[in-house]
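Peer 1: give me a 3D structure for the following:
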Amino acid sequence: MACAALAVSLFVPASPAFAVSKEIVQLQTQVQQLQDAVARLQQSNDERMGVMKDLVQQSADSVNRMSLNIDTLQKQLQNRQQNQDTKLDQVSGQIQSLNDSIDEVKARLTRLEKLTQDIQNQQQSINANMPPAGGGIPDSVSTPPPANTPPPTVAPAPAKRGKPSAGTPMSEVVPAPQPNETAAAPAAPPVDDLYKTALGDYMGAKYQLASSEFADVVKSYPDHPLAGNASFYRGEIAYRGGHYQDAIAEYDKVIEQYADSNKVPVAHLHKGQALIALKQNDAGVRELRALIQRFPNSPEAMQARSKLSGMGVTVVPKR
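Peer 2: The predicted structure follows:
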């Protein structure tokens, strides 16, 4: 009995201890599982973060490449814009030179026509004063003509006022010059001569002299078409010298007083450029837009569009 009791006393306390150890083992197992899960999550997160970093880096590289490409494209566009502006300026200058040459040729042709007409008039006058064929100087002792023979035909004298002397036939009157005609101021040279001289000095870069000569054209022949050209070149001379206000005044004369002149489009263009040079950008933009609206297909309108584009301004105003 004693042995049995001892055996019971030994085994009874061991049962709770065994249960606690089992729970501890289970807890340790669960903790280990949690640690493994956390490790796996950490590894997964690290892998995902690595992938995200790679994606971010790739995106950053793509953005940088796109920025470089955009910068390159912008530089190319700017260079092309500058080249286009330069080419347009060159074309405009060439067209202007051609117009100047055409004006000079027209002036020469007009002068040649005048010289030809003068030569023809002189030839006709010589032919009219020549005696008829087979005639000669009449003999002083020849028989006088009959009374009913009409007087010989003489070339008409220039029509002037004058008083005949007493007893002088009206057919033999020599008109006396009027005092106001002898004292009259000399007339201005022909407009073509004035314009040709001024244009020649302009082409020879004698700008001060040419400006004065163009002013004489406008003063002497204000209603002649060449007066519009003369005002335009006075504006060009002022523009070259940096006198933009004076240039604008001359361009306005061309635009307002000589609306049919072929210089009107380029006067619009250069007026707009002069206003922009004076920092009056709004007025300059309005002038360029007016040029485009009035002469949409002209080379000057193309140059105005390019100028507005370079300024970042639309051709048509925004509403």
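
Peer 1: please count neighbours and contacts with C-alpha atoms only from this point.
Peer 2: Will do.

Peer 1: where exactly do the helices run in this protein?
Peer 2: Taking DSSP state H as the test, the helices found in the chain are 2-11, 14-129, 179-182, 191-203, 207-220, 225-240, 244-257, 264-277, 281-294, 299-310.

Peer 1: quick one: list the elements packing against the fifth one.
Peer 2: Where contact means 3 or more CA pairs under 8 Å, 6 or more residues apart in numbering; DSSP states H and E, helix 207-220 is packed against helix 191-203, helix 225-240.

Peer 1: please apply the same query to the fourth one.
Peer 2: Using 3+ CA pairs under 8 Å, 6+ apart as the contact criterion, the neighbours of helix 191-203 among helices and strands are helix 14-129, helix 207-220, helix 225-240.

Peer 1: any chance of the ones you listed in JSON lines, with distance to Lys163 too?
Peer 2: Formatted as JSON lines, the helices and strands packed on helix 191-203 follow (distance: least, CA to CA, whole Å):
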{"stretch": "helix 14-129", "distance to Lys163": "25"}
{"stretch": "helix 207-220", "distance to Lys163": "35"}
{"stretch": "helix 225-240", "distance to Lys163": "42"}
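
Peer 1: out of those, nearest to Val316?
Peer 2: Distance to Val316, taken as CA to CA, is lowest for helix 14-129 among those, at 19.7 Å.

Peer 1: centre of the chain to the closest one, how far?
Peer 2: Counting by CA atoms, centre = their mean, to the nearest Å, helix 14-129 is centred 28 Å from the centre of its parent chain.

Peer 1: just name the most buried of the helices and strands packed on helix 207-220.
Peer 2: Stretch with highest mean neighbour count among these: helix 225-240 (a mean of 24; mean count of other CA atoms under 10 Å).

Peer 1: by how many degrees do it and helix 14-129 diverge?
Peer 2: 140 degrees (axes from the mean of the first three to the mean of the last three CA atoms, to 10 degrees).

Peer 1: ok, residues contacting helix 225-240?
Peer 2: 191, 195, 207-208, 211, 214-215, 217-218, 221, 244, 246-251, 253-254, 257-258, 261, 263, 267, 274 (CA atoms under 8 Å, 6 or more residues apart in numbering).

Peer 1: how close does Val218 get to Glu250?
Peer 2: Distance of Val218 to Glu250, given as CA to CA, to the nearest Å: 11 Å.

Peer 1: repeat that for Val20.
Peer 2: Val20 is 113 Å from Glu250, where distance means CA to CA.

Peer 1: just Tyr221 next, same as before
Peer 2: Taking CA to CA as the measure, Tyr221 falls 16 Å from Glu250.

Peer 1: skipping adjacent residues, who's closest to Thr314 in space?
Peer 2: Leaving aside its sequence neighbours, Thr314 sits nearest to Leu308 (CA to CA, 6 or more residues apart in numbering; 6.6 Å).

Peer 1: structure for this one too, so we can compare:
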Amino acid sequence: MIPMRKSLIPLPAVAALALMLPAPPAHAVSKEMVQLQTQVQQLQDMIQHLQTSNDQSMGVLQHLVEQTADSVNRMSQTLNTLQQQVEAQNGQGGKVDQLSGQIQGVNDSIDEMKTRMAKLDKTLQDIQSQLQNIQSQPAGQQPAGQPGQPGAQPGNAQPGQPQAMGAAPAPQQPQAPPVDQLYQSALRDYTSARYDLASGEFGDVIKYYPQDDMAGNAYFYLGEISYRKGDYPTAIQNYDAVLEQFSGSSKAPAAQLRKGLAEIAANQKDAGIRDLRSLIQRYPQTPEAAQARSRLNGMGVRIVAAKPSAYR
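Peer 2: Just a heads-up that it's a prediction; the model follows:
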């Protein structure tokens, strides 16, 4: 018999073969996944905290708006009382100007209250908008312009064309404050009788925001300042600016009344009577129309009824 030969595989070859076999798949959660879940949970907690803070802030602001609305209503009642006093002064033109100033002071306060209410409403809208933006942003997404974005972009210089180095930046033009802030500052100075300072601020409202409704109010108060200084021609020009450029302004009736009074004070009696009559025709139910009737009656001038027409 022929003896059988045993074929033996060397031990090193067996070890190398074992190393070449694929490793079993890992089923454990990676460290990166745990960190991502933690970050998502933190973001959700932040959103919940913002929601709670927003609810509290909105409650406080809503209360302030309600208080301001009550103040405006009380001022409106005071204005109606003053109007009745004006109507009772028919034939006593000397007291009309005094009552007119009181009514204008109440109107100024109402305007300031309305502006504050508008600011509170805008604050509420800004808070709601910020919260909506946070809630709608996907987790892990960075807002534009946040850290982590690439810095300076490479220049567009062509080969062989060196980029300019050390060029001085163009000087920035000074930016005007927001129109509401500028107008409120001017109104505070006006009500505090700081007329020179208020004139400059109202002038800035017109300069930087010539198309804004606040510019019409600024023209009116510039007219008031000139009227109180006895500069009737300048006052008439500013009142005219309200009537011609901002005919739909809430200040239009007061501007026409004050223009008529300024014309009478400047010995332009016919023009003043014409403007007061026009005021009564255009705005018959306003407190300003009641003051115009009182002044005309005090002057012994007949009030002619006619159809209201646009300001000439």
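
Peer 1: thinking again about what came up before, with distance to Ala157 of structure 1 added, can I get the helices of structure 1 in TSV?
Peer 2: Formatted as TSV, the helices of structure 1 follow (distance: least, CA to CA, whole Å):
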stretch	distance to Ala157 of structure 1
helix 2-11	172
helix 14-129	11
helix 179-182	16
helix 191-203	28
helix 207-220	30
helix 225-240	35
helix 244-257	42
helix 264-277	47
helix 281-294	54
helix 299-310	55
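
Peer 1: closest to Pro152 of structure 1 out of those helices?
Peer 2: helix 14-129 (12.2 Å).

Peer 1: elements contacting the closest one?
Peer 2: Short answer (3+ CA pairs under 8 Å, 6+ apart): helix 14-129 of structure 1 packs on helix 191-203, helix 299-310.

Peer 1: and the alignment partner in structure 1 of Tyr283 of structure 2, how far is that from Pro152 of structure 1?
Peer 2: Aligned counterpart of Tyr283 of structure 2 in structure 1: Phe295 (TM-score structural alignment). From Phe295 of structure 1 over to Pro152 of structure 1 the distance is 65 Å, taken as CA to CA.

Peer 1: which one's more surrounded, these two?
Peer 2: Using other CA atoms under 10 Å, the more surrounded residue of Phe295 of structure 1 and Pro152 is Phe295, with 16 against 5.

Peer 1: so who does that one touch?
Peer 2: Phe295 of structure 1 makes contacts with 265, 301, as judged by CA under 8 Å, 6+ apart.

Peer 1: equivalent analysis for the one 10 residues further on, please.
Peer 2: With contacts defined as CA under 8 Å, 6+ apart, the neighbours of Arg305 of structure 1 are 288, 292, 315.

Peer 1: most neighbours, which of the residues you listed?
Peer 2: Counting neighbours by other CA under 10 Å, Leu288 comes out on top of those with 26 neighbours.

Peer 1: doesn't Gly272 make contact with it?
Peer 2: Yes: at 5.7 Å, Leu288 of structure 1 counts as touching Gly272 under the criterion of CA atoms under 8 Å.

Peer 1: go through the helices and strands packed on helix 191-203 of structure 1 and pick out the most buried.
Peer 2: helix 225-240 (a mean of 24).

Peer 1: report the distance from it to the chain centre.
Peer 2: Counting by CA atoms, centre = their mean, helix 225-240 of structure 1 comes out at 15 Å from the chain centroid.

Peer 1: now do stretch 10-23 of structure 1
Peer 2: Relative to its parent chain, stretch 10-23 of structure 1 has a centroid offset of 107 Å by CA atoms, centre = their mean.

Peer 1: ditto for stretch 209-222 of structure 2
Peer 2: Offset of stretch 209-222 of structure 2 from its chain centre (CA atoms, centre = their mean): 14 Å.

Peer 1: and it, which stretch of structure 1?
Peer 2: Stretch 209-222 of structure 2 maps onto residues 221-234 of structure 1, going by TM-score structural alignment.

Peer 1: circling back: more neighbours: Tyr221 and Glu250 of structure 1, which one.
Peer 2: Neighbours of Tyr221 of structure 1 and Glu250, each counted by other CA under 10 Å, are more numerous for Glu250; the result is 23 against 16.

Peer 1: which residue in structure 2 aligns with that one?
Peer 2: With TM-score structural alignment as the criterion, Glu250 of structure 1 lines up with Asn238 in structure 2.

Peer 1: for Asp282 of structure 1, same thing?
Peer 2: Here Asp282 of structure 1 is matched to Asp270 in structure 2, going by TM-score structural alignment.

Peer 1: returning to that earlier point: Ile24 of structure 1 is nearest to which of the helices and strands packed on helix 14-129 of structure 1?
Peer 2: Among those, the nearest to Ile24 of structure 1 by CA to CA is helix 299-310 (82.3 Å).

Peer 1: quick one: closest of the helices and strands packed on helix 14-129 of structure 1 to Asp89 of structure 1.
Peer 2: Checking those against Asp89 of structure 1 by CA to CA gives helix 299-310 as the closest, at 7.5 Å.

Peer 1: enumerate the positions of that closest one that are buried.
Peer 2: Of all the residues in helix 299-310 of structure 1, those buried under the rule 16 or more other CA atoms under 10 Å are 299-308.

Peer 1: average distance between it and structure 2?
Peer 2: Helix 299-310 of structure 1: mean distance to aligned residues in structure 2 after superposition is 1.6 Å, counting by mean CA distance after the TM-score superposition for structure 1.

Peer 1: ok, the residue nearest to Thr314 of structure 1 - contacts?
Peer 2: For Leu308 of structure 1, the contacting residues are 285, 288, 314-315, by CA under 8 Å, 6+ apart.

Peer 1: which residue packs closest to the aligned partner of Leu182 of structure 2 in structure 1, ignoring adjacent ones?
Peer 2: Alignment note (TM-score structural alignment): Leu182 of structure 2 maps to Leu194 of structure 1. Distances taken as CA to CA, 6+ apart place Val217 nearest to Leu194 of structure 1, at 6.2 Å, with adjacent residues excluded.

Peer 1: so what's the one you found up against?
Peer 2: 191, 194-195, 226-227, 230.

Peer 1: mind doing that once more with 7 Å?
Peer 2: 191, 194-195, 227, 230 (CA atoms under 7 Å, 6 or more residues apart in numbering).
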